[in-house]
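> here you go, sequence then predicted model.
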Amino acid sequence: MTAQSLPSADTDFSRGVGAAGPLSAIQGLSRIDLALLGGLALVSVGLLFWATGDAVLAAGFLAGLALAAGGMILARRLFPAAAVGEAAPTDWSMLRAAVNHDDIAIAITDRAGRLVCANDLFATWMGGFVTPPGLPLEGRGAELLKNAGRTAWRDGEGGVDEIAVGPLQLRAQVLRSGQAEDYLIWRFSAHERLDLAGEIVRHLDGPAGRTLAQAGVMAALVSAEGRLRVANQAFLLRALGEEDALHYAGRDVAGMLRLDDAGALYFAREGDRATPVRMLQIPLTPADTHGPMLLAMLDEEIGPADRGTAQSYVETLLSLLPFGLALVDRDGRFLYMNRAFMRAAGVADGKKPRYPGDLVVGEDKGPLADMIRRHSSGQQVGGDLSIRLAGQGDEPVSMRVVGVRGLGEAAVLLSLKDSSEESRLKRQVAQASKMQAVGQLAGGVAHDFNNILTAVLGSCDLMLMRHTPGDSDYDDIQQIRSNANRAASLTRQLLAFSRQQTLRPQILQLPDVISEVSHLLKRLIGDTVQLSVHHGRGLGAVRADPGQLEQVIINLAVNARDAMPGGGTLTIETYPVSAADVRQMGNEFMPPADYSALKVSDTGTGIPAEVLPKIFEPFFTTKDVGKGTGLGLSTVYGIIKQSAGFIFADSKPGAGTSFTIYLPVHRAESGVPATPPPAAKAKKSQWGTGTILLVEDEDMVRAVAERALTRAGYTVVTASQGEEGLERFAAMDKIDLVISDVVMPTMDGPTMVRAMRAKRASLPVLFMSGYAEEQLRQSINIDDVAFLPKPFSVAQLAEAVSMALDDAAHRVGHG
């Protein structure tokens, strides 16, 4: 349990009951204070005797004071200070333990809207200790939660039934609490993803219901109000007859049954010659709630020797139900468990346990055995127990224990909910929150680095223009420029795994990409590793950035080389995957469609099972310090996901590793001819003429760009932020191009350009930014603008300016 912040000792959670009048005042006096009060009392008696001269009156007054003092001392002994003074401060460790819950996220806020306390599950679901109601909810969730908080302040309780955090569906309850009711308790619980009643309706109304009828089992689902929702044909014919069996929904089940004086149960319509039946009731909700119930009935015309037949009928029923159920005898041994129970408990075929305690960890064996013993008396009551299954980690699951009777040896019915889907969603939300937080950090770091690297690269380029090969400083400047380019590639990796890089997708074939990069791979993997390439037939074209796809192949090849220190074989395969193949794979993440697959395999040491789920996490590496950044596979993952593809890893220690990438086959729109990739444009001149307005808030970047453009022949006017840029624009008679940073204080670049375009609609604009274009596209949202990502060299800046001016002239010529 983690507490975001805790209130001080004078808040309502730790405040005592307050003062208790004169009694508490007496309790707080010291011995000196009491002596002083006694002296004053004697002086008062003396003055009274001097004024009246009546000794009897003075003695009575003194006796009254003594009686009052004695009463206060007696009250103090009867009610010690601990009971009437300040209450002991709240034990915060006890509070944290109290709100810690396995399946309910809890947060506490005070009247000022500050977060007082929250449990770990709240932080996992919400992506951190976020203060309600400002949570990362989908749609109108934040507004609905805020209204629920207002209702709780006013009425004491509020709630929202449907809110979502990513894929997780939640129900929220807000309670006003505290001694002064100055706190709100926010409780969030996940919706049950399995509608048991709906599943039973579907099964009983289909082949499963007919199978039960043929086995002599009459089954029906009854609503909380005792109304019939669905039943199999055997139940309907016995309870209603052929004529009324077609119109049974909503009928009262109690009227269909009757009890005789001996307690035997019959169908009412069968009269005196009716055959008694035995009924098994299976509640679908906890015992303390009123909900739907499943009824299973068997004919009672069997003796003790035939009770195994009745039990076999019940086992047939349990085997057809979609949730995990098992029967246990009075000695605590398993009699039967259906496949859903075995799947939820992780029981393999042929290895069925003898006792329920064999399924759980050692600490939970005793509580489970005690609960089964209490319910084996035959009383039809139930309870829930949180257990941890052996071999399935420390995550608890809920097991329901219900006492049954009338089934021969069976005395207890166990039900186990398969919570794997809920656990998977929890892990997904936690992983998504972590990746989002790291991605935001990476984007900000990359932006700041790109500004610095732009200044470094630009300064190096300007210095190289004044030095020639052979000069004493030329090699040092080249070394600085080389290291700056390495740093620029690292920022591109940061943007890649956070899926914020700028992609230039093209329609291409995977074999062509592998052919382009194969000569580089042979140098990278060395002579001890053999490269084997195989291409399948019928590969569909994919839409991806060829440069980024080459980076993916190189990263995977380098990892494979490091996994084969003694040499081996690196195999690259391509093959088509149809939608039918995807369905057979049964992968819940990949939608059925046609894909082109790229598989990179090695014969190296493999990846341990405990490491395999973490390999795509950023900054996770198993290499020695200084030999890896932990960004290689996370970069691969980011590029593939940004290209709408999927990547999966398969490995066994000592048996090598394979990475399989699935990219969706590109389908051209009907009626639109496929356009070939654009031809490479001719290299633009490094020189030009014209007037340029340069707006950049980073001084070092602005200085380098101004010097580079001035040297290229342009007239440059500079501004340090958007409002100053508008002032320069209003004072200039002619502007051929505006170059502006996107993110700036006070007024950003897009806002400034919109104000300029309002006065001159055809104004050419070139945006530059350390953030990726994909990330900024929505905020820019302006037609006919060019984009130059940072960091850039002097030559790249000159080429981008020349290209932007040519495009503007082309638009004007065709306007």
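Yes, it's here.

> from here on, contacts and neighbour counts on C-alpha atoms
OK.

> how about the contacts made by the most centrally placed residue in the chain?
By C-alpha atoms, centre = their mean, the mean C-alpha position of the chain lies nearest to residue 429, the distance being 1.1 Å. Applying C-alpha atoms under 8 Å, 6 or more residues apart in numbering to residue 429 gives the contacts 124, 125, 127, 165, 166, 167, 168.

> which SSE is immediately downstream of the helix ranked longest in the chain?
The residue-count maximum for a helix in the chain (DSSP state H) belongs to helix 420-464. Next helix or strand after helix 420-464 toward the C-terminus (DSSP states H and E): helix 474-497.

> now the very next helix or strand once past that next one, how far from the chain's geometric center?
Heading C-terminal from helix 474-497, the first helix or strand you meet, by DSSP H and E, is strand 506-508. Between the centre of strand 506-508 and the centre of its chain there are 34 Å (C-alpha atoms, centre = their mean, to the nearest Å).

> now strand 506-508: buried residues?
507, 508 (16 or more other C-alpha atoms under 10 Å).

> now do stretch 488-501
Quick answer for stretch 488-501 (16+ other C-alpha under 10 Å): 488, 490-501.

> included below, for side-by-side comparison, is a second structure:
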Amino acid sequence: MNVLGEAQGERQTGLIGGIAAAAVASAALLWWISGTPVLAFAYFAALVVLILAASAASRMRGGSTGDELAPPDWSVTVTAIEQPGLAVAITDRANRLACANSAYAEWFGAAAAPPNLPLDRPSLERLTRAAREAWRDGTARADDLLRSDGTPGWHASAERAGRGEDYLIWRISEAAAANHADAVGALVGGALGRMLSVAGIETALVGPDGIVRAVGRGFAQRASGDPTATLAGQEFVSFLRSDDRDRIFFAREGRKGAPLTLVQVPLEEPSGVATSTGSEVPSLMLLLEGGAGIGSGSDGPGAAATPQLEALLGALPLGLAMTDRDGRFLFGNEAFKRAVGREGQAMPSYPSDLVTREDKGALADAVRRFGKGPALSGDMAIRLRDTPDDPVSLGLAGVRGLGDAAVLLSLSDSTEETRLKRQVAQATKMQAVGQLAGGVAHDFNNVLTAIIGYCDLMLLRHTPGDSDYDDIQQIRANSNRAASLTRQLLAFSRQQTLQPKVVQLPDVVSEVSQLLKRLLGENIELKVRHDRDLGPVRADPQQLEQVIVNLAVNARDAIQSRGDGRGKLTLATRRISARDVRAMGSEIIPAGEYTAIVAQDTGGGIAPEKLGKIFEPFFTTKVLGKGTGLGLSTVYGIVKQSGGYIFADNVEGISGTIEGARFTIYLPVYSGPVSEEHLPASARDAEPEASTWLGSARILLVEDEDMVRAVAERALARSGHKITLARDGEEGLAAVANGGEFDLIVSDVVMPGMSGPRMVKAIRKVRPDLPVLFMSGYAEEQLRKEIDVENMHFLAKPFSVQQIGDRVAAILNAGQRSAKLK
């Protein structure tokens, strides 16, 4: 900046000198021309005044430019806001990200800026409202923000800052950490704090900034004289004093009080090695009287303190354990045992006995290092012996002031978190596979429509007994079999066409019971039980029957694969209340009224490692050639498309062995009115269909697939209709715009460019009464919002020549009857 200023000064000096020389020359020239020295002198004086004024203004501008602040150096800001475990971001008034620390980039990425974060809709609205309040009031908070998948996410605060208050500083912390701190704070301020105070241990919950969050009643009494004082918001060190021997006392008691030993317990695993002045996370501060400690012998100085610390660590919700300086376990609380898979069992001799062989050496070295070195804390990734595929983070902290040196181990119980992660991963995988299956099935339906259609057309020219008749029938039969596999794929991807009705599950079970008895055979006993007061459900009864049959077939195959092939299948219907759902504690099923159907067999159950895969398409536990792997995937798709939930688990016997598998299906109870409007259009339109149409109709056929268009054209032309073809929506719209008169539009739904529904909506502006028949390989309900137009009919692919002919005839007959009534 100094070099730049000197260069600018030199240029300004040279410029002013040149102007002065020009002024003298012009004054001399004026004197010579006019011959009047007074006039020349006045002219020169005026120029000098102007030059001086210009020089002064230039200097003022130069000075102000030099005094202006340089643009902000965001790299320095990023370094200043770097806080482990806390995401910090700075946004401008346009909600653009100015800078962020590494924690923010790790959680949300560099492209996302608050309030546009991956949250569910209510949380996103609360965060947006907090941003507006921060711009208006200066500060705002948004707590209990949920991620886009509905799991607990973060707490956020915003603060207005900057010279012109043109920036918002966002501080975002994980909700899980805050919940742990809140839980411990409630324990400290409640019965646990009072119990420990009686045992000579005063407690306080202190934030990473040294500010008190909660204290026990004993701490409040000794620090302020008032046991009901909260002391929250004050500095923790302000209540303590030390003497020349580095003994700690309460400031209010001074040396008259008993000396204290301070123990700091981090409540979460630190994100890195902490400094000697404290941890990066909230801590539980323990003040022990009289030099209490943990000794190796029962009569040592720490013998009296061991039960106190065990009681404290046992009551905390975090998994905590203590080792001596040589790495031997002293004790571990129940939360720690639960986290390492040893609930109700004794702890092993060393922490390294809990981990895989590859991690034993590293963990043993770390425990010895923290036990014999300076009082540091940190964490390391380990793999537990019982769950080697899921690494966990183990926190270690060297403990001093309790007699012999010790190491505090902290391990959160991540069982529930791991389970939720697996469920989310499984749901994501199933959704992706479903989308793939639906797309493949849709394209395959177009191929099958052409094959079945051409077979029908060929059969019109051949009669039974012809040499080719049986071959054509065989091709058609195999095409229909492929179409059934396609329907199973569509069922899995929740894209098949359903005709839901309000039904009672016991009625559906009764309808299929006789079939099940023949299907199971004499060696397998079928038992049926029904609860009372079952609520009705809205589902397709035929699809529910398919669900029951598929489950029964799987149960039969499982039973027959064991021993003498004898067993039992139990079908039960149950009433599930909202209270029962809440008692289940499920993260998947929302609270409400359900009617459940349970299918339980004695077939030996499902291997635990395969439970998460059984609903995937083409996955089967049967021997090669015994199953397609689409049975349970079809069940899964039908249940999900009906708005229900399905779970599979194993049934354990008295001896603890697995006796069989159990499938439980929850369908929501239907409480609305029962009327025709609750049925899909394909069911509401189901009038007695006439197979013939008297007369020739003008039909606009719009289909982008050449094979399907050719089959449909020949099928309709053989009925005497006049067909106009169009390859896409644009051609179909042009045919009407060019003056074409049509009695019916037969159109595909999904086409490149203009889709079928968009084309129909444009045509309806000039022909509002023109009926339309949509054809699609996707489910009608999947397309319901897109094809929701008046006087609309639906035909699912693949279809035969007879089906499309009868469907068109029925629509034309219905239109003719309606016209006569008018």
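Great, that's in hand. Note that the structure is predicted; figures quoted are calculated from it, not measured.

> any idea how far the residue nearest to the centre of structure 1 lies from residue 124 of structure 1?
Distance, residue 429 of structure 1 to residue 124 of structure 1, using C-alpha to C-alpha, to the nearest Å: 7 Å.

> same check on residue 285 of structure 1?
Residue 285 of structure 1 sits 27 Å away from residue 124 of structure 1, going by C-alpha to C-alpha.

> higher neighbour count, these two?
residue 124 (18 against 15; other C-alpha atoms under 10 Å).

> for the more buried one, what are its contacts?
426, 429, 430.

> does the first one really touch residue 123, like I thought?
To tie it back to what came earlier, the one meant is residue 426 of structure 1. No. Residue 426 of structure 1 lies out of contact with residue 123 (C-alpha atoms under 8 Å); the separation is 11.2 Å.

> if we can go back for a sec, mean distance between the longest helix of structure 1 and structure 2 after superposition?
Overlaying structure 2 shows helix 420-464 of structure 1 at a mean distance of 2.5 Å from the equivalent residues (mean C-alpha distance after the TM-score superposition for structure 1).

> got the angle for that helix vs helix 474-497?
Between helix 420-464 of structure 1 and helix 474-497, the angle comes out at 160 degrees (axes from the mean of the first three to the mean of the last three C-alpha atoms, to 10 degrees).

> what's near enough to touch the counterpart of residue 350 of structure 2 in structure 1?
Under the alignment (TM-score structural alignment), residue 350 of structure 2 pairs with residue 355 of structure 1. Contact analysis of residue 355 of structure 1 by C-alpha under 8 Å, 6+ apart lists 332, 333, 334.

> flag every buried residue along stretch 574-583 of structure 2.
So for stretch 574-583 of structure 2, counting by 16+ other C-alpha under 10 Å, buried means 574, 575, 576, 581.

> what about the aligned partner of residue 541 of structure 1 in structure 2, distance to residue 593 of structure 2?
Mapped onto structure 2 by TM-score structural alignment, residue 541 of structure 1 lines up with residue 536. Separation of residue 536 of structure 2 from residue 593 of structure 2 (C-alpha to C-alpha): 10 Å.

> overlap in contacts, these two.
residue 669.

> tell me how far stretch 186-196 of structure 2 is from the chain's mean position?
In terms of C-alpha atoms, centre = their mean, the centre of stretch 186-196 of structure 2 is found 36 Å from the chain centre.

> in that stretch, what's buried?
186, 187, 188, 189, 192, 193, 194, 195, 196.

> what does that stretch contact?
If you take C-alpha under 8 Å, 6+ apart as the criterion, stretch 186-196 of structure 2 is touched by 202, 203, 204, 205, 214, 215, 216, 217, 218, 308, 312, 315.

> now swap in stretch 723-731 of structure 1 and tell me
693, 695, 717, 718, 719, 735, 746, 747, 752, 755, 756.

> thanks again, I'm all set now.
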